[in-house]
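K.L.:
my questions concern the predicted model and sequence given below.
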Amino acid sequence: MANYNNVVVPKLVSIFFVVFVLVQQANAQNLTEGYYNKTCPSLDTIVAKVVNRYVDHVPGFAASLLRMHFHDCFVRGCDGSVLLKSTPNNTAERDAAPNLTLRGFEIIDAVKSAVEKACPRKVSCADILTLAARDAVKRIGGPSWAVPLGRKDGNVSVALDALINLPPPFANATQLIASFSAKNLTVKDLVVLSGGHTIGISHCSSFSTRIYNFTGIGDADPTLDPAYVRTLKRQCPPPKGNNTVEMDPKSSKTFDIDYYTTVVRNRGLFQSDAALLNNTVTNAYVQAHAASSGTSSFFQDFAASMVKMGKIQVLTGSAGEIRKVCSAIN
């Protein structure tokens, strides 16, 4: 029995893991940039038109769509499962605690409606969300990138999966690296994609413990700049956990590299931001871009990491479906 427990089972687990990775890699290779050239040639134009209209009216929607795409891909892969609404018999991902502050669902619905009019039942919600995140970043001055397409929509969305798979804002470097590694993303991908915090806002409840009761004795995180702590306390007086603050102060509506300067100054809003200083690879990347005067290198890296993230556990071919509406399975 000792042999069975200690040798055979680990080998079986390893085999299953290798098979799983190979299947996921094969599915990702099925994605192509020209996937809809014949079935929906106007797709890019339609998505950009709708997204631009919303982002021009509320620039903060760019961060919302980027975050939604991240939250989708890290839970069951980039399959649009975060878009599904809960049913009487199931609490979906979008109603899990980490996703309660997600917004922008109406944008995806508007894009899907426009796409359906032009190309009925041809384009998946997963692909629409991926394109929308790209176009939103581009609209506020960030990089653009070619998006490989051909994802299908998943039909499973469980709140618990979000709780298990989404890295929390209080994660340390070891936890973050493990979380990204589980999605076949590198340490570099981690620090590059964290740069997405250069746009957007956060609710005070996501970091209030860090400024009011870090170790349980009414103290603040000693790694935070004291002046920044005072600023955050003014913006987040208890018990107003629903107040919001900029993640990259004075630059939250522009996609740039100021986030890395903020982290170096010990003003990263989340513990997960500060954690980037505690790993050799991530620290070096943060320091390099904090000292940089241009965005080209970061933009190139960000585009590459976004394409890579967009391939996590995708469904292609006969797997999944193309939803008629993004909030419910067919």
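P.N.:
Here it is on my side, so go on. Numbering: from 1, shown residues only.
K.L.:
contacts, neighbours, all on C-alpha from now
P.N.:
Fine.
K.L.:
please list all residues in contact with Val115.
P.N.:
Leu43, Ile46, Val47, Val123 (CA atoms under 8 Å, 6 or more residues apart in numbering).
K.L.:
nearest to Gly196, of those?
P.N.:
Val47 (20.9 Å; CA to CA).
K.L.:
the closest one contacts Leu131, doesn't it?
P.N.:
Yes - with contacts counted by CA atoms under 8 Å, Val47 reaches Leu131, the gap being 7.1 Å.
K.L.:
ok so, going back, would you turn the contacts of Val115 into JSON lines with distance to Ile108 and neighbour count?
P.N.:
As requested, the contacts of Val115 are arranged in JSON lines below (distance: CA to CA, whole Å; neighbours: other CA atoms under 10 Å):
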{"residue": "Leu43", "distance to Ile108": "13", "neighbour count": "20"}
{"residue": "Ile46", "distance to Ile108": "12", "neighbour count": "16"}
{"residue": "Val47", "distance to Ile108": "9", "neighbour count": "23"}
{"residue": "Val123", "distance to Ile108": "12", "neighbour count": "26"}
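K.L.:
now, which of these lie within helices?
P.N.:
Leu43, Ile46, Val47 (DSSP state H).
K.L.:
strands along this protein, start to end?
P.N.:
Counting by DSSP state E, the segments of the chain that form strands are 201-203, 244-246.
K.L.:
possible to save those as CSV with distance to Ser14 and mean neighbour count?
P.N.:
Formatted as CSV, those follow (distance: least, CA to CA, whole Å; neighbours: other CA atoms under 10 Å):
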stretch, distance to Ser14, mean neighbour count
strand 201-203, 39, 18
strand 244-246, 43, 17
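K.L.:
out of the ones you listed, the one nearest Asp56 is which?
P.N.:
strand 201-203 (17.0 Å).
K.L.:
contacts for the closest one?
P.N.:
Contacts for strand 201-203 (CA under 8 Å, 6+ apart): Gly60, Gly241, Asn242, Asn243, Thr244, Val245, Glu246, Met247, Ser252.
K.L.:
returning to that earlier point: export the strands of the chain as a markdown table, with columns for distance to Val75.
P.N.:
Formatted as a markdown table, the strands of the chain follow (distance: least, CA to CA, whole Å):
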| stretch | distance to Val75 |
| --- | --- |
| strand 201-203 | 21 |
| strand 244-246 | 25 |
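K.L.:
figure out which of the ones you listed is closest to Phe170.
P.N.:
strand 201-203 (13.4 Å).
K.L.:
counting neighbours, what do you get for Lys250?
P.N.:
10 (other CA atoms under 10 Å).
K.L.:
what about Ala28, distance to Leu315?
P.N.:
8 Å (CA to CA, to the nearest Å).
K.L.:
who has more neighbours out of the two?
P.N.:
Under the criterion of other CA under 10 Å, the comparison of Ala28 against Leu315 puts Leu315 first, with 25 against 22.
K.L.:
shouldn't that one be in contact with Leu149?
P.N.:
No - with contact defined as CA under 8 Å, Leu315 does not count as touching Leu149 (10.9 Å).
K.L.:
ok, second structure coming up, stack it against the first:
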Amino acid sequence: MVHPIHANVVSWIVIVSLSCLLHGATGQLTFDFYKTSCPNVDAIVANVTLALSKRDNVVAPAVLRLYFHDCLVEGCDASILISSTPTNVAERDAPDNLSFPQNGFDAIVEAKKAVEAACPAVVSCADILAMAARDVVVFSGGPRWAVPKGRRDGLISRAARVEGRLPASSFNVSQLVTLLSTVNLSIEDLVVLSGAHTIGFSHCNQFSKRLYNFSSAAKTDPSLDPTLAASLKASCPQVGGSPNTVRGFDATTPFAFDNSYYRNLQNNRGLLVSDQALALDKRTSPVVASLAASQEDFFFAFMQAMVKLGYTGIKTGSQGEVRRDCRAFNARSNT
């Protein structure tokens, strides 16, 4: 399902191009990094990503989630794309990443192949993932922004390094703030980037405790809208349900990138504990209210936050490498 982009979003692109300066970025990345070496890279990545997203509605949320999980572990260096080998269990095979659909990984591999055909050994997988994350937001009806480029691909991908670096579905706001502060993301960034849950789905095991075993005082989470709780229980029975069953983070428009995620939170219709907590905590509820009131404000804030996130733990210059295949290091001995 494709939704039109708001007309005024186009005028925001230039403004967001400056957002890295607003957040104190070092200027290590540039918007025209591939101006001479691969001038059409944005179009190449977009063409592949959008074609695959039209064919499979899992691709958009999978690619966006890949980007978050990549940046929060080793930095935005495409370490999550590395396949495991007999001598190394890679990041993608850590317990916290096992629920990723293969579709997301495949989309980045296909985009890399297209880029390699036009510009061999020039564009990093890390930059391709950053561009693809932007493109799937656009496909889903969200804003387009200029992606700073010049990242190098990391040389480390280990499952053992993932634990404790990704937010859990049961986290409260304090836990979320503490985690994201380690990568210099603010409490406002937390609320804005959580808006990525306006598209995508979660498996039953991520929210079933809210339905059946919430606490000694209440089997069902009292902060969960009763109508939604009943619907979730029908999809995810306590006994006999399928482990592959999923429900949308946004119960209203799970395929559309819009601000209904925040309006749902205000109505106690957040899917995960970590989602609903944003509307219940006095530190984050005002931001939720602001983004629920204005989709334009959400779009603008999301673009800024994504540019800021894209600077997390980056490798540039002589650091890292430009992989030939996003699934494997150029030097097979790297782990």
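P.N.:
Structure received. Treat the numbers as computed from the prediction; the structure is a model and nothing was measured.
K.L.:
that older thread, please convert the contacts of Val115 of the first structure to CSV, extending it with distance to Ser194 of the first structure.
P.N.:
Written out in CSV, the entries for these read as follows (distance: CA to CA, whole Å):
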residue, distance to Ser194 of the first structure
Leu43, 29
Ile46, 29
Val47, 25
Val123, 29
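K.L.:
give me the stretch of the second structure that stretch 60-79 of the first structure matches.
P.N.:
Under the alignment (TM-score structural alignment), stretch 60-79 of the first structure falls on residues 58-77 in the second structure.
K.L.:
helices along the stretch 101-250 of the second structure, start to end?
P.N.:
102-118, 125-139, 173-181, 187-194, 208-212, 226-235 (DSSP state H, counting those that start in this stretch).
K.L.:
buried residues, the first one. List them.
P.N.:
When neighbours are counted by 16 or more other CA atoms under 10 Å, the buried residues of helix 102-118 of the second structure are found to be 103-116, 118.
K.L.:
farthest-apart pair in those, please.
P.N.:
Maximum distance among the buried residues of helix 102-118 of the second structure (CA to CA): 23.2 Å, for Asn103 and Ala118.
K.L.:
now, which of the contacts of Val115 of the first structure sits nearest Leu83 of the first structure?
P.N.:
Taking those together and measuring to Leu83 of the first structure by CA to CA, the closest member is Val123, at 14.8 Å.
K.L.:
about what we covered before: of the ones in helices among the contacts of Val115 of the first structure, just say which sits nearest to Gln175 of the first structure.
P.N.:
Val47 (35.2 Å).
K.L.:
relative to Gly60 of the first structure, how far out is the closest one?
P.N.:
Counting by CA to CA, the gap from Val47 of the first structure to Gly60 of the first structure is 18 Å.
K.L.:
biggest helix in the first structure by residues?
P.N.:
helix 9-29.
K.L.:
still on that earlier bit, can you redo the helices of the stretch 101-250 of the second structure as JSON lines with distance to Ala305 of the second structure?
P.N.:
As requested, these are exported to JSON lines (distance: least, CA to CA, whole Å):
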{"stretch": "helix 102-118", "distance to Ala305 of the second structure": "22"}
{"stretch": "helix 125-139", "distance to Ala305 of the second structure": "12"}
{"stretch": "helix 173-181", "distance to Ala305 of the second structure": "12"}
{"stretch": "helix 187-194", "distance to Ala305 of the second structure": "6"}
{"stretch": "helix 208-212", "distance to Ala305 of the second structure": "30"}
{"stretch": "helix 226-235", "distance to Ala305 of the second structure": "30"}
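K.L.:
which one of those helices lies nearest to Leu155 of the second structure?
P.N.:
helix 125-139 (11.8 Å).
K.L.:
so what touches the closest one?
P.N.:
Counting by CA under 8 Å, 6+ apart, 2-3, 5, 42, 45-46, 49-50, 53, 59-61, 63-64, 67, 76-78, 108, 111-112, 143-145, 147, 149-153, 257, 310, 322-323, 326 sit against helix 125-139 of the second structure.
K.L.:
what sits against the corresponding residue of the second structure for Tyr35 of the first structure?
P.N.:
When the second structure is aligned by TM-score structural alignment, Tyr35 of the first structure is paired with Phe33. Residues in contact with Phe33 of the second structure (CA under 8 Å, 6+ apart) are Pro148, Lys149, Gly150.
K.L.:
now that we have those residues, can you turn them into a markdown table and tack on neighbour count?
P.N.:
Formatted as a markdown table, these follow (neighbours: other CA atoms under 10 Å):
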| residue | neighbour count |
| --- | --- |
| Pro148 | 22 |
| Lys149 | 23 |
| Gly150 | 21 |
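K.L.:
out of the residues you listed, who's nearest Leu232 of the second structure?
P.N.:
Pro148 (40.0 Å).
K.L.:
what sits closest to that closest one if chain neighbours are left out?
P.N.:
Spatial nearest neighbour of Pro148 of the second structure, excluding adjacent residues (CA to CA, 6 or more residues apart in numbering): Phe31 at 4.4 Å.
K.L.:
do the same with Cys38 of the second structure
P.N.:
Closest to Cys38 of the second structure by CA to CA, 6+ apart is Cys119, at 5.8 Å.
K.L.:
number of nearby residues for that neighbour?
P.N.:
There are 17 residues near Cys119 of the second structure, going by other CA under 10 Å.
K.L.:
that one reaches Ser37, doesn't it?
P.N.:
Yes - counting by CA under 8 Å, Cys119 of the second structure does reach Ser37; the two are 7.2 Å apart.
K.L.:
and the spatially most distant residue from the centre of the second structure, how close does it get to Lys233 of the second structure?
P.N.:
Relative to the centre of the second structure, and counting by CA atoms, centre = their mean, the farthest-placed residue is Ala217 at 34.6 Å. Distance check for Ala217 of the second structure against Lys233 of the second structure: by CA to CA, it reads 19 Å.
K.L.:
next one: Met306 of the second structure
P.N.:
Met306 of the second structure is 34 Å from Lys233 of the second structure, by CA to CA.
K.L.:
so if I had to pick from those two, which one is more boxed in?
P.N.:
Using other CA under 10 Å as the criterion, Met306 of the second structure and Lys233 rank with Met306 on top: 23 against 16.
K.L.:
what's the local residue count around Tyr225 of the second structure?
P.N.:
Actually, residue 225 of the second structure is Asp rather than Tyr. 16.
K.L.:
quick check: closest non-adjacent residue to it.
P.N.:
Asp225 of the second structure sits nearest to Asn268 (CA to CA, 6+ apart), 5.2 Å away.
K.L.:
which ones are touching Val325 of the first structure?
P.N.:
Here Val325 of the first structure is in contact with Asp109, Lys112, Ser113, Cys125 (CA under 8 Å, 6+ apart).
K.L.:
thank you, goodbye.
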